[in-house]
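Novice: Predicted coordinates and the sequence they were generated for:
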Amino acid sequence: MDRSLYQLQPRDFIKISLQLHPCCIDMLKHCFSFSLCHRRVTNSTRRDSTCSEFKLGLSDPSGYLSDWNDRDDTPCGWTGITCDSLSRSVNSVDLTNASLAGPFPIFLCRLPSLASISLYNNNFNSSLPLSISNCRNLRSLNLSENLLEGPIPYTLAEIPNLTHLILQANSFSGVIPASFALFRRLQTLNLVSNFLNGTIPAFLSNLTSLKSLALAYNPFNPSRLAPELGNLTNLETLWLTHCNLEGSIPESFGQLSRLIDLDVSNNMMSGTIPTVIFRLKNIVQIEFYNNSFSGEFPAGWSNLTELRRFDASMNELAGPIPNELCELPLESLNLCDNKLVGLLPESIALSPNLNELKVFNNRLHGSLPSQLGKNSPLQIFDVSSNQFSGEIPASLCDKGVLEQLLLIHNSFSGTIPASLGKCKTLNRVRLRNNRFSGEVPAEFWSLPHVDLLDLGENSFSGSISYMISGASNLSVLYISKNQFTGTIPKEIGSIANLVEISASDNELSGQIPSTIGNLDQLGRLVLRNNKLSGNIPMGIGSLKQLNELNLANNGLSGQIPDDIGSLPVLNYLDLSKNQFSGKIPLGLQNLKLNVLNLSYNRLSGDIPPLYAKDQYRDSFLGNPGLCGDIPGLCTGKNSVKNQGYLWLLSFLFILAGIVFVVGVVWFGWKFLNFRKTKKGITMLKWRSFHKLGFSEFEILDCIDEDTVIGSGSSGKIYKAVLSNGEVVAVKKLCERSKTDDESFTNVSSGKDAFEVEVETLGKIRHKNIVRLWCCCNAGDCKFLVYEYMPNGSLGDLLHSSKSDLLDWPTRLRIALDAAEGLSYLHHGCVPPIVHRDVKSNNILLDAEFGARISDFGVAKIVKTVNRGAEPMSAIAGSCGYIAPEYAYTLRVNEKSDIYSFGVVIFELVTGRRPIDPEFGEKGLVMWVCNGLDQTGIDHVIDPNLDSAFKEQISKVLDIGLLCVSSLPLHRPSMRRVVKMLQEARAGSKTRRATKDGEVSPPHCCEDPLMKEV
């Protein structure tokens, strides 16, 4: 045959085929299949139309297709192209992670032998054309992790041999096409993480060849599972997380005899745990968590001999855990946050594969199985908040892999087994609020990987061992309310990561070791109610992160060190009930204290002018040498005598006053209505949260349009300079029209932004949360008075001409400060608080660029934190910062804040806004991901940053990538984020954490929602 036949164009093939005998057409097809995607070069000007059009129709910023040269004899050596070994025709195109952009390359459907297309993790956009059905020989189509949108083409069902259809993590919308009922060979259908609505259709039951059905993370309408799906007898994986499912699991699901993985977590399913699951002989994993299943556990678990993981946490289950469930070879058993009662059966200790046992927040009682851990490689053991008693089994760490031991809020007794002192893998120990006693084994103090050691509220005795220096990773030491004696060992000063030492209410004695001054990360030092003596060590002034210093009720003496006044973030200082003498350092006036207590010491001299006011009287009681500065401060005998006369006179005045008040009630009422500011605002209610040196009327006198320093959706913010020289910020919220009521009201609570912010900030005391001094309600307008932050918001400064003030060390400090503030809201508040509007404009900067979280108008107190995310009736947050799952499920928890904080990290690293015209519809998150994949980190980092910090910036960027993970469960907690940022700043290897431990971050645009099928 003439060689030119291999160079035919499509139009030539059509013309010739019309003139030939049918017996010759098959031969022509062979030639044409070869010529469609390549040609043998005889003339350099000739081009193959399919390959040229494919490459020209795409954006290829990384040069992934650079070796696609249509002058080659064959494309079979091109990147991503696979050919049949005999016919040399193209049968597979795999362009995974190629950073390609543009519309779907429909030209590929011209390749007649093409059986597989994988365009996973690219930026293909627009809609998927109906002509996709022209790929007639296609068996596998993987378009996951792209930007495709619009409805799913109904014509996909016209591809007769399609077996794998994977469209995960796009933006497809609408319903699942009815034509999908026509698939006859489909084995995998993956539509996870799109925007599909309607319901999960019953017609999918026609796909009898289906082995994997994955529809998780779609905002389907609330509906029940269709019983017809029980006809999918070849099904092995059923993944329906976050699908708005209601009701119970149909009885027909007992026919799914080949099912290995059943996941209906994070829905609204109810009823008892269905006994139908006991017919699933091959089931390996069952995920029922975060639903509303109730009742006791049914019998029949012994039938599930292959079961390895069972998670029914966050439901409403009750009753004991069945013995037969515990006798299974489970690798993970998670029954937390239910209403389980009864004993933990001894048989659970027989499980040879059990590595995770969580039954916290139930009503279980009795002793733990004595052999627990002897046969099981336990890694996580959490039985907190139950009614357990007895001792800790000595065999818990026999396999040497135990990482977390969480026993808080029970009635355990006895001592800590010596064997746990050899458990070097432990990284988290919480034994608080039990009845433990005796000495803590010396080796237990020195566990090298423990970052939280919580022994508080027990009856432990003995001393803190000098071996504590071996606990090099320790960040929180909480041993308050025990009976510890002896001195605080000087070796404690070598634990560089310590953030908190809480040892109050013990019997510790001796001096505070001077090595405490080495702990430059220490934020909280609480030693009240002990028997400590000597002076405060002079190195205390080097603790620049110290937020709380509480040494009350000890026997400390000497003078209060001057350098306490140099602690930049100290806001809680209590040195009361000691024997301090001498003068009060004037430097204390430099502090912005929420709490100051120097009472009942031997102080003398003048009180610093800032504190020589009546509102600070209680801060200085019991110091005879301080009597002269605040009238009535002393309480000597003469004062008592004079006080008696004062009481008598007061009584007479009160009696006369009753008569007088009746006469002036009318006048008083008129006066309250008349007493207005220059702007005509009536003061109805005033509430302060700190001791103040100004009145509400002085605040109102400072409100003027010339003093506006900012504005937002809830009102304007003014700078108020008071008569005493103090500067405050005042937020004015005025009554909205009825059309605005909805935006002005916190839809989750029915309270307006004023009430929410007052309730939230009024009870928060943290160095990285903006301080609310006071509030006042003036009827039509309401006012919130805050500490003034001279450098404004991070967003305004970062995205302005003054951004050069923010070098990288400053930006990293801001990130860490903001993270600590959010960590306090999530982990330090009971119940936790979700901010819901974390953004750079809500992070304020003080004069030293220290960061404070502000604007709590839409904050949510998560009263049912153990039930997971709470549904809201409307979206709260700011464009560019809203977590993807929140945007369409309206469910809020701490993970939503963590995603928003990840966006803030990206802002700090890139210097770019979260929404920018350059990004199109993608936003900063996708821009960063694409940039890292296409051009590398150098093109993502803000060019104004010093390249000497590139390694540190890279680590922080990794942390941001974890925070913006598409799957909320893969985002680290804020406590872990703080830890990682601290390690990044210290230059140590960044530890990357997820829900289930520490792992490397996902590939930049790789959606961790991807589940193996």
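Specialist: Alright, I've got the coordinates. Nothing here was measured: the structure is a model prediction, and the numbers come from that model.
Novice: going forward, measure contacts between C-alpha atoms and count neighbours the same way
Specialist: OK.
Novice: How are the strands of the stretch 601-750 of the chain distributed by residue range?
Specialist: Along the stretch 601-750 of the chain, the stretches classed as strands by DSSP state E, counting those that start in this stretch are 602-603, 685-688, 708-712, 715-721, 727-734, 745-746.
Novice: what packs against the last one?
Specialist: Right, the one you point to is strand 745-746. In terms of contact count using 3 or more CA pairs under 8 Å, 6 or more residues apart in numbering; DSSP states H and E, strand 745-746 is assigned the packing partners strand 751-752, helix 753-761.
Novice: hang on, residue 957 in a helix?
Specialist: Yes - read with DSSP: H, G, I helix; E, B strand; the rest coil, residue 957 is one of the residues of a helix.
Novice: My guess is it contacts residue 905. True?
Specialist: Yes - counting by CA atoms under 8 Å, a contact exists between residue 957 and residue 905, whose distance comes to 7.0 Å.
Novice: circling back: make JSON lines from the helices and strands packed on strand 745-746 and add mean neighbour count and distance to residue 123 to it.
Specialist: Below are the helices and strands packed on strand 745-746 laid out as JSON lines (neighbours: other CA atoms under 10 Å; distance: least, CA to CA, whole Å):
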{"stretch": "strand 751-752", "mean neighbour count": "16", "distance to residue 123": "41"}
{"stretch": "helix 753-761", "mean neighbour count": "20", "distance to residue 123": "40"}
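Novice: can you put those in TSV and add distance to residue 592?
Specialist: Output for these, formatted as TSV (distance: least, CA to CA, whole Å):
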stretch	distance to residue 592
strand 751-752	29
helix 753-761	16
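Novice: this is the comparison structure:
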Amino acid sequence: MSWMRSLGCVFVLSYCYLVLQTDAQITDPSEVAALKSVKKNLVDPMKHLSSWERGDPCASNWTGIFCFDTYATDGYLHVRELQLLKMNLSGHLTPELGQLSRLIILDFMWNELDGTIPKEIGNISSLQLLLLNGNKLSGFLPDELGYLSKLDRLQVDMNYISGPIPASFANLSSVKHLHMNNNSIRGQIPPELSKLSTLRHLLLDNNNLSGYLPPEFSDLPELRILQLDNNKFIGSGIPDTYGNLSKLAKLSLRNCSLQGSIPGLSSIQNLLYLDLSKNELNGPLPPTLFDNITTIDLSDNHLNGSIPRSFSNLPSLQRLDLRNNSLSSILGEVNLPENVTLRLGGNPICHDANIPNITQFCEPEAGGDKTPERLTNSKVSCYVQSCPTDDFFEYVASSPVHCFCAAPLRIGYRLKSPSFSYFTPHVNQFEKYVTRSLNMNSYQLSIDSFFWEEGPRLRMYLKLFPPVNNVHSTMYNATEVQRIRDIFASWQFPPNDFFGPYELLNFTLLGPYGQSMYCCYFFQAKMKFQILS
């Protein structure tokens, strides 16, 4: 069987070679010119784009270029996706990108690009995913991006973008995800964004926003996550109308210079995570909260009065942080389940000798404010059969076949706005979520490691192993590699408010996936897109 596999790969490699040599012009000439301009303005030290120097983009399988399978009425094929995730590219984006008139995905995530975002991208009316996060882009967000009526996801986070949010973004009538966090965006959040009836996630934390929180956001019917931490809404309060956000799962307004009292939010039945810490909020704690909530952080404010009895009767609660306020008493007994963390340090209540066992909640938490939770799995020890002594093959820990040896796909993955503060209790739930989304068995996924980052965001490294079947294949074939990558890179995971939005950090083909399979991978990837388009 091994000689047949070798022969098959030789055939595909030979086909790739022949295709690469063709001079046939089947791609729209204006798009070919645009791609050549893209390459001219990029610095490619790893030579990832060397295939762009020969042949035709659609015929010769240029790296990161995926085309439609059918010829348009103009007689040409057109570029469907431009995916250049984490290729060590620097330089800048060329205005000629706007000539890729039928593009659906534009992905330059996790490179070193600088300069500004070309306004001409706003001409790509077909665009659904605009993914520019994790670069060094600067300047203003172009008003013209508001022309992208089919855009589902805009990710420009973790750049150096400045200037205001364009009011024209109110025209993004299909958008579900606006991720603009970790930039230098300034000014007032346009209240016109309340027109975005499909918006699910609005991430604007770690910017220089000011002004007020738009009360009009209460009109966003699909909003699940509103994350605005580390901005300066000086003198602004939390609008009472936010209690009308019936689908909201996470409200995070940490360190936003907010004043006034905490509005009634108990009508938000889906709320899982509430962080209003490090503000200037005053008055009493709300008397009623939410049965589903896992995390409440109201620390470092000016809250006073009593802790309501309802706080000790929240079935899903994991963490309640009320430190550094002016709380003086508690209604009811302090009997919390073992899995609940209560922090009261810095309140007058900690000096009340009449409250039994109160001191245990007033002591500093080990590790400070940051959650020390992390996990690193060690390799499984097996001596029943041999496994190649390199870093690319390993034993599958939960395999139904004892000491099954295989080469995993290694994936960098990060939850950008999870609705929980501790991950360990939810690891099994997360593993089921991922494997079901990928149509895999649970033993095929291993969380190699995870740890919390500033945000808080949860970074992890996943390993995906091939299934155990009658063949007992030790590695994925190229078609399956592409299928898995498509799901991650195109955000085909079903929405999950608890885990929140994710980002793909890397999908690097190493070892057996990075040698002879490399050509097969892109060849079969193109063929798969042709079949599905």
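Specialist: That came through, no problem. Just so we're clear, the structure is a prediction, and the values are computed from it rather than from any experiment.
Novice: ok, back up a step: which of residue 957 and residue 905 of structure 1 has more neighbours?
Specialist: Neighbour totals were compared for residue 957 of structure 1 and residue 905, and residue 905 leads with 27 against 22 (other CA atoms under 10 Å).
Novice: I'd guess the more buried one is in a strand, am I close?
Specialist: No - assessed with three-state DSSP, residue 905 of structure 1 is helix; it does not lie in a strand.
Novice: who's in contact with it?
Specialist: Neighbour list for residue 905 of structure 1: 815, 956-957, 960 [criterion: CA atoms under 8 Å, 6 or more residues apart in numbering].
Novice: The top helix by length along structure 2: which residues count as buried?
Specialist: Ranked by number of residues, the top helix in structure 2 under DSSP state H is helix 2-21. For helix 2-21 of structure 2, the neighbour count (16 or more other CA atoms under 10 Å) marks 9, 12-13, 16, 19-20 as buried.
Novice: contacting residues for residue 485 of structure 2?
Specialist: Residue 485 of structure 2 makes contact with residue 507, according to CA under 8 Å, 6+ apart.
Novice: corresponding residue for residue 214 of structure 2 in structure 1?
Specialist: Alignment note (TM-score structural alignment): residue 214 of structure 2 maps to residue 489 of structure 1.
Novice: Do I have it right that its match meets residue 464?
Specialist: Yes - taking CA under 8 Å as the definition, residue 489 of structure 1 is a contact partner of residue 464 at 6.9 Å.
Novice: How about the secondary structure of the aligned partner of residue 96 of structure 2 in structure 1?
Specialist: Alignment note (TM-score structural alignment): residue 96 of structure 2 maps to residue 371 of structure 1. At residue 371 of structure 1 the chain is in coil, as set by three-state DSSP.
Novice: Can you add distance to residue 508 of structure 1 and mean neighbour count and give the strands of the stretch 601-750 of structure 1 back as a markdown table?
Specialist: Below are the strands of the stretch 601-750 of structure 1 laid out as a markdown table (distance: least, CA to CA, whole Å; neighbours: other CA atoms under 10 Å):
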| stretch | distance to residue 508 of structure 1 | mean neighbour count |
| --- | --- | --- |
| strand 602-603 | 23 | 22 |
| strand 685-688 | 37 | 14 |
| strand 708-712 | 51 | 13 |
| strand 715-721 | 47 | 20 |
| strand 727-734 | 42 | 21 |
| strand 745-746 | 48 | 21 |
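Novice: Checking the spatially closest residue to residue 24 of structure 2 that is not a sequence neighbour next. Helix, strand or coil?
Specialist: Closest residue to residue 24 of structure 2 apart from its sequence neighbours, by CA to CA, 6 or more residues apart in numbering: residue 56 at 6.6 Å. Following three-state DSSP, residue 56 of structure 2 is assigned to coil.
Novice: so the match of residue 96 of structure 2 makes contact with residue 392?
Specialist: No - applying CA under 8 Å as the test, residue 371 of structure 1 and residue 392 come out as separate, 10.4 Å apart.
Novice: who has more neighbours, the two?
Specialist: Legend: neighbour count by other CA under 10 Å for residue 371 of structure 1 and residue 392, higher for residue 392 (21 against 18).
Novice: Report the contact partners of residue 189 of structure 1.
Specialist: By CA under 8 Å, 6+ apart, the neighbours of residue 189 of structure 1 are 164-166, 210, 212-214.
Novice: again, only using 6 Å
Specialist: By CA atoms under 6 Å, 6 or more residues apart in numbering, residue 189 of structure 1 lies in contact with 165, 213.
Novice: what about it, distance to residue 166 of structure 1?
Specialist: In this structure, residue 189 of structure 1 and residue 166 of structure 1 are 6 Å apart, going by CA to CA, to the nearest Å.
Novice: Now for structure 1: which helix has the highest residue count?
Specialist: Every helix in structure 1 considered (DSSP H), the longest is helix 637-674.
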